[in-house]
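Engineer: okay, sequence plus prediction incoming.
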Amino acid sequence: MSSSPLADRTVVVTGAARGLGAALAREISRRGARMALLGHESAALVAVAASLPGPALTIEVDVTDPAALAAAARTVRAGLGRPSAVVANAGIAEGGPLLASDPAAWRRVIDVNLTGSAHTARAFLPDLFDTAGYFLQIASLASIGAVPLMSAYCASKAGAEAFAHSLQAEVAHGGVGVGIAYLNWTDTDMIRDADRYPVMRRLRLHMPPPAHRIHPVDAVAARLVRGLERRRTAVYAPTWLRLTQLVRPALPPVVLRVSRRALPRLKATKPVQHTGPLGAGGLADRTVSRPGP
């Protein structure tokens, strides 16, 4: 992988302690990059760093804290050199009806997934201008078509997409590229945890094939890193997600029709409850943030 354009470059990944972030770190490191791993869980970050074939630096940081991110950027610069790429991957999710959600927990999803991405860009853009680098925003199929019972997550990912489009136009003249990664269901602890809730699982399975399929995290990471190497403005994992852009205006009425039929049947079999934070990463974030009422 020494022929990769990432070889001998510094790359930052947020939310790198587990799941997609850890898989991205492994894939990028295999291509010869120096890795800066940012996230909440110090021990998990160290374990990921120890598994990488190349040099890695771990920094425990909350992406909703701009001062801490600015300090992290200084640490990366001093320890590994100015980053040539930054992946804004940190994200959390909660599911369930809006009325059953805790307002502070709902807002926390927005803060991490959307505001945290903006803080990440703010901290590292001076370096990316210096290296003519690339910023990859991790978005979702939820950025294109919202689904019920995931209002905070869908709103945050739609916002992250719009943020990245705005940033693309803002920084292009300075030689900085910005890409958006659109993902479908990926085999992480967040998605596995969501599947433990019957209503969440059935809603996923009600999606038409192949949209309900869960994809291996390493395959998704490999696809995203190929896009990162090529500085793509949009990366789709799996590739068929690109087609959803063509039918984007039709998705809300389709989701509405399906939900009108499916949700009452699902609620009749079991009450729909709020999930709380999904996956170990969500639980770790709750421990750090401790949202109030």
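Structural biologist: Cool, got the structure.

Engineer: can we go C-alpha only for contacts and neighbour counts from here?
Structural biologist: OK.

Engineer: please name the residues that touch residue 142.
Structural biologist: Residues touching residue 142, when contacts are defined by Cα atoms under 8 Å, 6 or more residues apart in numbering, comprise 153-154, 157-158.

Engineer: now with 7 Å?
Structural biologist: Applying Cα atoms under 7 Å, 6 or more residues apart in numbering to residue 142 gives the contacts 154, 157-158.

Engineer: looking at these, spot the one nearest residue 139.
Structural biologist: Taking Cα to Cα as the measure, residue 157 is the one of the contacts of residue 142 closest to residue 139, at 5.5 Å.

Engineer: is it true that that closest one touches residue 141?
Structural biologist: No - counting by Cα atoms under 7 Å, residue 157 does not reach residue 141; the two are 8.6 Å apart.

Engineer: more neighbours: which of these two?
Structural biologist: Neighbour count, other Cα atoms under 10 Å: between residue 157 and residue 141, residue 157 has more, with 26 against 23.

Engineer: how about the nearest residue to that one, chain neighbours excluded?
Structural biologist: Once its chain neighbours are removed from consideration, residue 157 has its nearest residue in residue 143; the separation is 4.9 Å (Cα to Cα, 6 or more residues apart in numbering).

Engineer: contacts only, for the one you found.
Structural biologist: Here residue 143 is in contact with 154, 157-158, 161 (Cα under 7 Å, 6+ apart).

Engineer: let's see if you can find the most crowded of those residues.
Structural biologist: If you count neighbours using other Cα under 10 Å, the busiest of these is residue 157, which has 26 neighbours.

Engineer: A further structure is provided below for comparison with the first:
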Amino acid sequence: MTQPRTCLVTGASRGIGAAVAARLSADGHRVALLGRDVVSLDSVRARLPGEGMAVTADVTDPAQVAAAVDLVERDWGPVEVLVSNAGAGVGAPLVETSDEDWARMLELNLTAPFRLVRRVLPGMVEAGWGRIVVVASVVAKHGEAQVAAYTAAKHGVLGLVRAAAAEVARTGVTVNAVCPGYVDTPMTDTTVEAIAARTGRSPDEARALLARRQPIGRLIDPAEVAEAVAFCLVNGAVTGQGINVDGGTVQS
């Protein structure tokens, strides 16, 4: 059995974050769940097989994030594993993307992970062991129409991962990204609704359209993303990588 670690998972109230929390808990780690919805966080925590903690914070609020990490450290000690998963997208043609949407996408999907990594990295380096995994996206690897701001932010966060990994490569700390395709989550449900509204397709037709975009012909299961995150914890030779979990969409 692997040594139990103190883990912090953001965006843990549903979807990929909840699946990651469940997997890490099943592997024997204690997991702090961070999100904005305390009711949903408590529901996820109640289903964990091991020790869990629910911490409410908006990752785009630096003071809330600092207080949340302080709380975890006070009760459990330094964060040894960070899974920066919280994120969201916005769909619009580039020429219709507002400054506000652009700024929001960068703040949530790039700046918030940066602040989290910056906060927990010193403790990991001091301990000589740590794992950071950022949940990016397949669009960190290629451009996609109608999501320019989201794509730019995810490209940026992959650059952050690579730079951080290079800085700490000799310290025992690894930094990786997991890059999912379309996953069967509430976030994809929102995308399905937007496609249906824009094209006149039914929700089932819109969902099937997204499934067909991936060579395997289906949506990714959140547990499959969680499996990739778990791999990053146990393999210390893998760092600075963007691990695709996209059904073969991007071959690299």
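Structural biologist: Arrived safely, thanks for sending. Treat the numbers as computed from the prediction; the structure is a model and nothing was measured.

Engineer: got a TM-score for the pair?
Structural biologist: The TM-score (TM-score structural alignment, normalised by the length of structure 2) is 0.87; 239 aligned residues with a Cα RMSD of 2.1 Å.

Engineer: quick check: the aligned residue for the residue nearest to residue 157 of structure 1 in structure 2?
Structural biologist: Aligned against structure 2 by TM-score structural alignment, residue 143 of structure 1 finds its counterpart in residue 140.

Engineer: can you check residue 97 of structure 1 too?
Structural biologist: In the superposition onto structure 2, residue 97 of structure 1 corresponds to residue 93 when matched by TM-score structural alignment.

Engineer: so its match sits right up against residue 144, yeah?
Structural biologist: No - contact between residue 93 of structure 2 and residue 144 fails when scored by Cα under 7 Å: they sit 10.5 Å apart.

Engineer: quick revisit: separation between the residue nearest to residue 157 of structure 1 and residue 163 of structure 1?
Structural biologist: Distance from residue 143 of structure 1 to residue 163 of structure 1, counting by Cα to Cα, to the nearest Å: 11 Å.

Engineer: okay, and the strand or helix carrying residue 68 of structure 1 goes to which residues in structure 2?
Structural biologist: Residue 68 of structure 1 belongs to helix 66-80 when elements are defined using DSSP states H and E. Using TM-score structural alignment, the residues of structure 2 aligned to helix 66-80 of structure 1 are 62-76.

Engineer: and the matching stretch, how far from structure 1 on average?
Structural biologist: Between stretch 62-76 of structure 2 and the aligned residues of structure 1, the post-superposition mean distance stands at 1.7 Å (mean Cα distance after the TM-score superposition for structure 1).

Engineer: need the contact partners of that stretch.
Structural biologist: With contact meaning Cα under 7 Å, 6+ apart, stretch 62-76 of structure 2 is reached by 55, 57-59, 79.

Engineer: of the residues you listed, which is the nearest to residue 174 of structure 2?
Structural biologist: residue 79 (13.7 Å).

Engineer: list the contacts of that closest one.
Structural biologist: Contacts of residue 79 of structure 2 were listed using Cα under 7 Å, 6+ apart, and they are 6-8, 73, 120.

Engineer: out of the contacts of stretch 62-76 of structure 2, who's the most crowded?
Structural biologist: For the contacts of stretch 62-76 of structure 2, counting by other Cα under 10 Å, the largest number of neighbours falls to residue 59: 27 neighbours.

Engineer: that one and residue 183 of structure 2: what is the separation?
Structural biologist: Relative to residue 183 of structure 2, residue 59 of structure 2 is positioned 22 Å away (Cα to Cα).

Engineer: before we move on, what about residue 192 of structure 2?
Structural biologist: Distance check for residue 192 of structure 2 against residue 183 of structure 2: by Cα to Cα, it reads 12 Å.

Engineer: what's the neighbour count on the closest residue to residue 172 of structure 2 other than its chain neighbours?
Structural biologist: If the residues on either side of it in the chain are set aside, residue 172 of structure 2 comes closest to residue 129, at 4.6 Å by Cα to Cα, 6+ apart. Residue crowding around residue 129 of structure 2 was assessed by other Cα under 10 Å; the count is 16.

Engineer: do residue 127 of structure 1 as well
Structural biologist: Neighbours of residue 127 of structure 1 under the rule other Cα under 10 Å: 20.

Engineer: that one pairs with which position in structure 2?
Structural biologist: Structural alignment places residue 127 of structure 1 opposite residue 123 in structure 2 (criterion: TM-score structural alignment).

Engineer: what segments of structure 2 are strands?
Structural biologist: In structure 2, the strands defined using DSSP state E lie at 6-10, 30-35, 52-56, 81-84, 130-135, 173-180, 242-245.

Engineer: okay if I get those as CSV plus distance to residue 69 of structure 2?
Structural biologist: As requested, these are arranged in CSV below (distance: least, Cα to Cα, whole Å):
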stretch, distance to residue 69 of structure 2
strand 6-10, 8
strand 30-35, 9
strand 52-56, 9
strand 81-84, 11
strand 130-135, 14
strand 173-180, 18
strand 242-245, 25
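
Engineer: just the helices in structure 1 please.
Structural biologist: Ranges of helices within structure 1 are 19-30, 42-51, 66-80, 103-110, 116-131, 151-171, 189-194, 198-205, 217-229, 251-269, 279-289, based on DSSP state H.

Engineer: quick one: residue 8 of structure 2 and residue 83 touch, right?
Structural biologist: Yes - counting by Cα under 7 Å, residue 8 of structure 2 sits close enough to residue 83 to count as a contact (6.1 Å).

Engineer: who has more neighbours, the two?
Structural biologist: More crowded of residue 8 of structure 2 and residue 83, by other Cα under 10 Å: residue 8, with 29 against 26.

Engineer: quick one: that one from residue 182 of structure 2, how far?
Structural biologist: Counting by Cα to Cα, the separation of residue 8 of structure 2 from residue 182 of structure 2 is 24 Å.

Engineer: surely residue 233 of structure 1 touches residue 176?
Structural biologist: No - using Cα under 7 Å as the test, residue 233 of structure 1 is too far from residue 176 to be in contact (11.2 Å).
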